[in-house]
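In: Okay, here's the prediction I keep looking at, along with the sequence it came from:
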Amino acid sequence: MTRARLRSWWRPAPRLPRHQRDDGGEPLVRTGLRGFLALERRDVVAVVALVVVSLFLRFASPILPDFLSGSGGVNISGIGAATSNNSPPPECTDVPVGPPGKDSTGTVVTHTDVKRCGFIFDEIYFPVDAARDLRQPAESYFDPEPPLAKLLMAPPIATMGFTTWSWRVSTAIFGSLLVGVVYLLALRLRRDRWFAGLAALFVSLDGLAFVEARTGVIDIIAIFFVALFYYLFLLHWQARTRRQWRATLYLMALVAGLAFAAKLTALAPLVVAAALIVARGISPWLAGLVPAVRRIAGPRRHEVSMWRAAAGRVALVHYTLAILIGGAIFCASFSRYLTIPHTDVYRFTACEPGTTGLTGTADAIQVPTMKIGSATLPNPVQAIADISDVMAAGLQYHEQECHSHPYASRWYTWPIVYHPVLFYYVQTNAVLPDNPTVSSITDMGNPAVWWLSIPALLALVWRLSRGPPWWRLLVGLVGPASLATMIITFHAAQKPDTVSVRVSPGALFTAAFVGIILFAALITVSAVVSRRFVPAFIVLGYLTSWMLWVIGNERRVLFFYHALGMLIFAALAFAYVLAGLRNTVVQVRGRRISLAPVTWAATLAVVAGFIFFYPVWTAVPMPDTDHQMRLWVDAW
């Protein structure tokens, strides 16, 4: 019988330097900004290189046809499929933005004729709204999302004109910067550059992040701010002096306001941060009150004590001020929107499946001003009321919207990328009519990242549940059992003919969701009191980003790109496991076998997946047989 001994991948290798060990990501006290950030020159070089390479791929693609043809050229005519040859129609370049709102002949031009400008998917909304923000005289429009992402799209449009290039520049930049932030985020979790590099690489080479960064939509901008918030939260979590604690808190508030101003998906990181901060604040009391907590606690009381000492006695005052600052930043993002009189703030009250529109009325809001003597000044009270009205109308829109969509997908299918969105599709009959040339863009994720992250996340659940048998049993059963119950009851309750109508999953589904909340609470406790912060943080972030779209969204259409926040933690989980396997050795019959090649093989699988699916992410023309070969999931 063969006897083998496997050194667990989650335990640090004996000869690793102390600062690289998996000690929960908590650094020693470091003085000065440079010491606190703990960034070396090679880290800065790595971040810059990752961002530059990602930016090149997003701007220059598709580069595959010219490269393979041997022509020596690189196609950089556009960064998205405006037409089959990836360049915008000539008439689109003449659409003016800004004053005077007329074309070269003096004819007034609006942005309502969207069919002639090379839009793909939701680009018919967001770039148009960004251009309207630049117009003089102002144009009224209704948008159920906050305005910041559109404002960030506006400068390139104002500079370059209204073209497919200009309205995608901002998303390409923020999508590339996201890769660098993921590196910093991972490095803050563990002082392991393999881990950080792999996590950033996986995000850079994932199809969902890649397509979103090459399309004029708002999700990638919002997720950039979400990732930046998580990084600042880790800095705050690891603060050891009062100055560090307060500086990171107010930077968190600033970025939280920006994240909310881009899209309301910022709720997920705020829930994670609030849960962990509250749990850390009450952990000494909790450990003293509940003996079971002490049994799973690691030697981290000094870390909690240092953090609480850095917070001081007026911590609640600072958190209150931080919330107000975040709210002020959010309101400030409406500055341009509130200078435009709006007559189309829709109040939707009902929706019937199969009808052509929502039932509701349109309200009007005027520019919020007040008179003080002969002077006309902004009215901040009315401005806040108008912002509240606009956001309430947007939430009502999402609540009442119930129409079907061919590319809608259920939330429980996102981890396996079952039904992504087809952004663009053009078919032309070539020499062989039975095998036409096809160009398409789908936001399908890289299967090597999404599929392999599932067992990685399960391994992290096993890792964070280490402790007494009762603790491992509790954590290991509550989460998976509750999730399985939610999926089964939700799937059983939906109509068989479509995935887009409203679903009423029933009381058992609600009870299972309560079980998920309990599971998240157990993860939070594990993160705070044990030496399992890294896996607990990753699992908690993934779960929160996912469950954000479950309760309360049974009535609306959801799409795979709503899982973009999950991608960050899927990449972190996958990279965490691979970085651990790199230091794992198996002994079989006295032979030491390193599992480092597994890390290399998995990384090469991600790279190979990017190359293989690259054509359906960049609208590369190909025979339909080759196109069908790349549809590994239900893209239709």
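Out: Arrived safely.

In: all contacts plus neighbour counts: C-alpha atoms, from now on.
Out: Fine.

In: Would you confirm that residue 365 contacts residue 339?
Out: No: here residue 365 lies out of contact with residue 339, judged by C-alpha atoms under 8 Å, at a distance of 10.3 Å.

In: Comparison target below:
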Amino acid sequence: MLTDEPTDGSRTASPGPRVPPDDFGPLDRARGWIVTLVVTAVAAVTRFVMLGYPTDAGTPVFDEKHYAPQAWQVLTGGGVEDNPAYGLVVHPPVGKQMIALGEALFGYNGWGWRFSAAVAGTILVLLVVRIVRRLTRSTLLGALAGILLIADGVTFVSSRIGMLDIFLALFTVAAFGCLIVDRDQVRERMARVYHDGRIGLTDFGPRLGVRWWRFGAGLMLGLACGTKWSGAYFIAFFGLMCVAFDVAARRAYGVRRPWVGALVRDIGPALYALVAIPLVVYLWTYRAWFAGEVTVDRHAVGTDVGSGGPWSFVPDGLRSLWYYNANVLEFHSGLTNSAGNHHPWESKPWTWPMGLRPMLYYFADGDSVSGCGAASCVKAVMLVGTPAMWWLALPMLAWALWQALVRRNWRYGAVLTGYGAALLPWFVTLDRQMYYFYAVALAPFLVMGLALVLGDILGKASATYERRTTGLLAVCLYVGLVVANFVWLWPILTAMPISPEMWQRELWLPSWR
């Protein structure tokens, strides 16, 4: 794989300050975009073909039954989902607003409530291609990452169903990409100051100006939180990553007090960009709720909540929203196993990295199902990670940890940060009812980690011809295996009619049943 600057930060053996080489991003822009758009087009075909199939006699399947009607209410009810049948809308509005865009275009049908998810899943592939390309400075590895994501069963199924998790994955990966570009931009500015001879004017290093990519990350994180509250985990993890990037940049360019410099120069603006901006965006997503006169708990102050007290200086609308969100939190807190909430397809986070307990979204069998050439047929949609990728998660994580902690490879450290944000916080509340679709946000970072490993297998550009050829052969064989594995799973990802015997052959593990 193309490596970062040497781990000691050196550029030359000559005496004096040592700085990284001036490498601030891939240079093959035209070819990079051509490859990106070709891979994205392939992703679009897989995501949109037969998008409206299957349905439950024309109605949504699985948890689409929650979000598709609520999105229709967003479209027809003044922008707010306020379904009295559920008593309480238990997720923020952005995901339903996204689904509503598709319903506005195609109506209340399978294409309508799945269109935005397919768009999000397609854009997600584009983002992963561009992010891996920037991480590795290799268009080839970016393209391979895109192919792996196309062939991932988790993001594939999530891109073809009207649920929220694909939007959460999209916004968090977009935020991650913004911070990777911000890292390159910060180093470019630091290099300019260094070469101008101004790096030592203060012990803290230079001010870095307005960082629009970091601001963009804040916008994306706000939309992530406006989709699901688990987006807040990414704020915490990405905030720490951003600080680490800033300290490393100041240290690499010879700032005398890099930690204090980052504290003085960077942390304040980072809190603004990655905490304040997401909070403002989150509140903005509730604009229709604020504007409504009969939305749930909109006027809780004075009825359910007293109008006085130490918080009386806070506007009534914000206090009412706090009360409403507290009710949502109470709802989620009550979904525990100890309270008797069990689901036959429930899973815990230690099973997610390898996809040991998938999720059955749709199933039909018996005489009413035909088209497989047998007396009776089976149709199913199962959220399952492609084993050729997901079963390698633990070796990939072990290699990534060694690279990040021992070799100090920042690329692996960044990918591990995103992976950890999607997985680790769920171990804090193990009694809570959980499902494998919570791991949708995990999938892009798994693919990025695998792409970095493929880069290591491929070898450096300076390696011998035999080494590079052998590495390329191994990489091609592996990517081919992943695609073949995806094709094998295709019937249970798309509800193709298959025989009961074939259905059993698709279920590789007892825990898949």
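Out: Thanks, I have the structure now. The structure presented is a predicted model; accordingly, all values stated were derived computationally and were not measured.

In: Leaving out the residues flanking it, which one is nearest to the residue nearest the centre of the second structure?
Out: The centre of the second structure sits closest to residue 169, judged by C-alpha atoms, centre = their mean, with a distance of 2.7 Å. Of all residues not flanking residue 169 of the second structure in the chain, residue 441 sits nearest, at 4.3 Å (C-alpha to C-alpha, 6 or more residues apart in numbering).

In: I'd like to know how many residues surround the one you found.
Out: Neighbourhood size, residue 441 of the second structure [other C-alpha atoms under 10 Å]: 27.

In: Report the contact partners of it.
Out: Residue 441 of the second structure makes contacts with 165-166, 168-170, 172, 422, as judged by C-alpha atoms under 8 Å, 6 or more residues apart in numbering.

In: That one maps to what in the first structure?
Out: Using TM-score structural alignment as the criterion, residue 441 of the second structure maps onto residue 565 of the first structure.

In: before we move on, the earlier item: for residue 490 of the second structure, state which of the contacts of residue 441 of the second structure is nearest.
Out: Residue 490 of the second structure lies nearest to residue 166 out of the contacts of residue 441 of the second structure, by C-alpha to C-alpha, at 19.1 Å.

In: distance of the corresponding residue of the first structure for residue 54 of the second structure from residue 439 of the first structure?
Out: In the first structure, residue 54 of the second structure lines up with residue 81, judged by TM-score structural alignment. Distance, residue 81 of the first structure to residue 439 of the first structure, by C-alpha to C-alpha, to the nearest Å: 9 Å.

In: any shared contact partners between the two?
Out: 424, 619.

In: who's more crowded, those two?
Out: Shown here are residue 81 of the first structure and residue 439; by other C-alpha under 10 Å, residue 81 has more neighbours (28 against 25).

In: for the more buried one, what are its contacts?
Out: 87, 118, 120, 424, 441, 618-619.

In: Could you tell me which of those are located in helices?
Out: Mapping the contacts of residue 81 of the first structure onto helices (DSSP state H) picks out residue 618.

In: Return the closest of the contacts of residue 81 of the first structure with respect to residue 56 of the first structure.
Out: residue 618 (13.5 Å).

In: Can you tell me how far that closest one is from residue 611 of the first structure?
Out: Counting by C-alpha to C-alpha - residue 618 of the first structure and residue 611 of the first structure are separated by 11 Å.

In: Give me the more crowded residue out of these two.
Out: residue 618 (27 against 13).

In: quick one: what's aligned to the more buried one in the second structure?
Out: Under TM-score structural alignment, residue 618 of the first structure pairs with residue 494 in the second structure.

In: What count of nearby residues applies to the nearest residue to that match once chain neighbours are set aside?
Out: The shortest distance from residue 494 of the second structure to any non-neighbouring residue, by C-alpha to C-alpha, 6+ apart, is to residue 381 (5.7 Å). Taking other C-alpha under 10 Å as the criterion, the count of residues near residue 381 of the second structure is 21.

In: Give the full set of residues in contact with residue 381 of the second structure.
Out: Taking C-alpha under 8 Å, 6+ apart as the test, what residue 381 of the second structure contacts is 157, 360-363, 492-495.

In: so what does the longest strand along the first structure touch, helix or strand wise?
Out: Identified as the longest strand of the first structure according to DSSP state E is strand 342-350. Strand 342-350 of the first structure sits against strand 359-365, helix 380-400, with contacts defined as 3 or more C-alpha pairs under 8 Å, 6 or more residues apart in numbering; DSSP states H and E.

In: and the gap between the aligned partner of residue 453 of the first structure in the second structure and residue 404 of the second structure?
Out: Alignment note (TM-score structural alignment): residue 453 of the first structure maps to residue 393 of the second structure. Distance of residue 393 of the second structure to residue 404 of the second structure, computed by C-alpha to C-alpha: 16 Å.

In: My guess is residue 513 of the second structure contacts residue 505. True?
Out: No: when contacts are counted by C-alpha under 8 Å, residue 513 of the second structure is not listed as touching residue 505 (11.3 Å).

In: ok, average deviation of the helix or strand that contains residue 260 of the second structure from the first structure?
Out: Counting by DSSP states H and E, the element that carries residue 260 of the second structure is helix 258-265. Compared with the first structure after fitting, helix 258-265 of the second structure deviates on average by 8.2 Å (mean C-alpha distance after the TM-score superposition for the first structure).

In: And that helix, how far out from the chain middle?
Out: In terms of C-alpha atoms, centre = their mean, to the nearest Å, the centre of helix 258-265 of the second structure is found 30 Å from the chain centre.

In: next helix or strand past that helix?
Out: helix 267-271.

In: helices and strands around that next one, which ones?
Out: helix 231-252.

In: what helices or strands is the helix it packs on leaning on?
Out: helix 165-195, helix 212-225, helix 258-265, helix 267-271, helix 410-423.

In: what about the strands in the first structure?
Out: Using DSSP E, the strands assigned to the first structure run over residues 4-6, 342-350, 359-365, 369-372, 375-378, 422-428, 437-442, 585-588, 591-594, 622-623.
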